[in-house]
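> how would this look folded up:
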Amino acid sequence: METKLMANIGTFKLSNGVFTGNITTLTINAKLTIKPAETGGTDKAPTHRVFLGTSTIGAAWEKTSKEDRTYYSIKIEDPSFAAPLFATLIKGDDETYSLLWPQPRPKAA
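Below you'll find the predicted structure:
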């Protein structure tokens, strides 16, 4: 299944290394914080943790695109989800960051 369409499901601001913002979907309306993770572990360890209040609900990995732009691969989990939510946090033209969810393309008939 291809994932070319992207829906903007959140907007964040970066201040002192911490992202704060909201995620909004049909079933989610939450204020999240994305903070740098404790260092250590492996190269595959998350660079950031995702928080809802004081609860850790996900992780993020800092990555670099082919165009040499930094972005964050986000994974959010909740017992109410059938599967984890995967999204990408990218910087916009201004000082805001957009949380983009890859929408699966419908299969060709």
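> from now on I want contacts and neighbour counts done on CA atoms only, so please keep to that.
Noted.
> does residue 38 count as helix, strand or coil?
coil (DSSP: H, G, I helix; E, B strand; the rest coil).
> would you do the same for the sequence below? I want to compare the two.
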Amino acid sequence: MNIGSIKQNDNGIYMGRISTLAVAMTIALRAVNSPNPKAPRFEVHALGPNRNWVQVGALFELHSNNTGEAFLNGRIDDPSLAAPLQVSCFRQDDGSYNVVWSRPTRRR
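Now for the predicted structure:
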């Protein structure tokens, strides 16, 4: 289910909005520069009620097993949320990302 989108603004910052029945937040992505290959690609920051940015998650770059296409995957969490949002971000032809939510499946 598509719950938002992220676009690069004129300053080169990826910004967007996530909206569900219980959540409405403006988000920004900050690139993580790390030599560690297991480090996230982006930190996710949300605009708080006092107009301050708060880190609420991280996105890791993964690749599809079928197509090899890169996408971002991670979760957004905050004490105000009932449960973390598991999200994937898929790059579009115009360079923006669609944010897709999925309920985690339990392992057997």
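> for the helix or strand where residue 74 of the second structure lies, which helices and strands make contact with it?
Here residue 74 of the second structure sits within strand 70-76, counting by DSSP states H and E. The contact analysis (3 or more CA pairs under 8 Å, 6 or more residues apart in numbering; DSSP states H and E) places strand 70-76 of the second structure against strand 53-63, strand 85-91.
> quick one, which of the ones you listed is packed in tightest?
Stretch with highest mean neighbour count among these: strand 85-91 (a mean of 20; mean count of other CA atoms under 10 Å).
> give me the mean distance between it and the first structure.
For strand 85-91 of the second structure, the mean deviation from the first structure after alignment is 0.7 Å (mean CA distance after the TM-score superposition for the first structure).
> packing partners for that strand?
Partner elements for strand 85-91 of the second structure (3+ CA pairs under 8 Å, 6+ apart): strand 70-76, strand 97-101.
> how much does the strand holding residue 74 of the second structure stray from the first structure?
Mean for strand 70-76 of the second structure is 0.9 Å (mean CA distance after the TM-score superposition for the first structure).
> how many neighbours does residue 43 of the first structure have?
For residue 43 of the first structure, the neighbour count with other CA atoms under 10 Å is 7.
> next one: residue 96 of the second structure
18.
> ditto for residue 18 of the first structure
With other CA under 10 Å as criterion, residue 18 of the first structure counts 13.
> next: residue 32 of the second structure.
14.
> quick one: contacts for the residue mapped onto it from the first structure?
Under the alignment (TM-score structural alignment), residue 32 of the second structure pairs with residue 37 in the first structure. By CA atoms under 8 Å, 6 or more residues apart in numbering, residue 37 of the first structure lies in contact with 46, 47, 48, 49.
> tell me the one of these nearest residue 22 of the first structure?
Among these, residue 49 lies closest to residue 22 of the first structure (CA to CA), at 15.2 Å.
> can you tell me the SS state at that closest one?
Each residue gets one of three states, and residue 49 of the first structure gets strand by three-state DSSP.
> name the nearest residue to it, ignoring sequence neighbours.
Once flanking residues are discounted, residue 49 of the first structure sits nearest to residue 59: 4.3 Å by CA to CA, 6 or more residues apart in numbering.
> what's residue 92 of the first structure in contact with, if anything?
Residue 92 of the first structure neighbours (CA under 8 Å, 6+ apart): residue 98.
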